[in-house]
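Asks: sequence and computational prediction follow.
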Amino acid sequence: MTFVIGSACVDVTDRACVDECPVDCIYIGSRSAYVHPDECIDCSACEPVCPVEAILPADDVPDTEAEFIADNARFFHEPLPGRSDALGAPGGARKTGEIGVDTLFIAGYEAS
């Protein structure tokens, strides 16, 4: 199991989760943050510091947010807009810095 960042994070700029993550597995797009499913160690340190409660264990994501599970993985395993390759496992968000683009799903997502 890994943690997933859902719809409540879209267009939120608070990044307390990034600062709290001991393995540096939360990457920043343009409108949302993403948990790397292979780098996350399931420690749950990010979950309680999220001011909008957008971070959940994948097994606890409600059906209405199920697309966010696949989309979090898609951010790393498929090329993002403007890139010819997938991010893969870069080994830490601080090393890559903000990615600055999102998946097509998040780019077109209507935040409430």
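Replies: Perfect, I can see it now. Residues are numbered from 1 along each chain as shown.

Asks: CA atoms for contacts and neighbours, from now on please.
Replies: OK.

Asks: what strand or helix carries the residue nearest the centre of the chain?
Replies: For the chain, the residue sitting closest to the mean C-alpha position, by Cα atoms, centre = their mean, is Tyr34 at 1.0 Å. Assigned by DSSP states H and E, Tyr34 belongs to strand 33-35.

Asks: what comes into contact with that strand?
Replies: 3-5, 9-10, 25-28, 72, 75 (Cα atoms under 8 Å, 6 or more residues apart in numbering).

Asks: out of those residues, who's nearest Glu47?
Replies: Phe3 (8.3 Å; Cα to Cα).

Asks: from Glu53, how far off is the closest one?
Replies: Applying Cα to Cα, to the nearest Å, the value for Phe3 to Glu53 is 12 Å.

Asks: presented hereafter is structure B, for comparison with structure A:
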Amino acid sequence: MAFVITGPCETEKAGECVTVCPVDCIEEGQDQFYINPDICIDCGACKAVCPVDAIEEEYDLTPEQETYLEKAEKYFGI
């Protein structure tokens, strides 16, 4: 499992998640930050610091939020 950055990041892009990630799996895209699901170790550090609650665990995504996992996979070429 991995964490996924969802819609609220599109308007905020705060970036605290990048600085706390122990495996450097978060990158800034054009419209939001993305978590590489192949590298994420599911530690939750990013979720704890996100000021807009944009980060969800993959298995907790609603059907509407699943597009954000697809966007991350496309961004990383997975």
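Replies: It's in. All of these numbers come straight from a predicted model, not from anything done at the bench.

Asks: next, the TM-score between them, please.
Replies: The TM-score (TM-score structural alignment, normalised by the length of the second structure) is 0.92; 78 aligned residues with a Cα RMSD of 1.2 Å.

Asks: in the helix ranked longest in the second structure, which residues are buried?
Replies: With DSSP state H setting the assignment, residue counts place helix 66-75 as the longest helix in the second structure. Buried residues in helix 66-75 of the second structure, defined by neighbour count with 16 or more other Cα atoms under 10 Å: 68-69, 71-73.

Asks: give me the nearest residue to Cys50 of the first structure, chain neighbours excluded.
Replies: Cys17 (5.9 Å; Cα to Cα, 6 or more residues apart in numbering).

Asks: repeat that for Ile69 of the first structure.
Replies: The spatially closest residue to Ile69 of the first structure, leaving aside those adjacent along the chain, is Val4, at 6.0 Å (Cα to Cα, 6+ apart).

Asks: shouldn't that neighbour be within a strand?
Replies: Yes: the assignment for Val4 of the first structure by DSSP: H, G, I helix; E, B strand; the rest coil puts it in a strand.

Asks: Asp60 of the second structure: which of the buried residues of helix 66-75 of the second structure is nearest?
Replies: If you rank the buried residues of helix 66-75 of the second structure by distance to Asp60 of the second structure using Cα to Cα, Leu69 comes first, at 11.4 Å.

Asks: and that closest one, how far from Cys9 of the second structure?
Replies: Going from Leu69 of the second structure to Cys9 of the second structure by Cα to Cα gives 13 Å.
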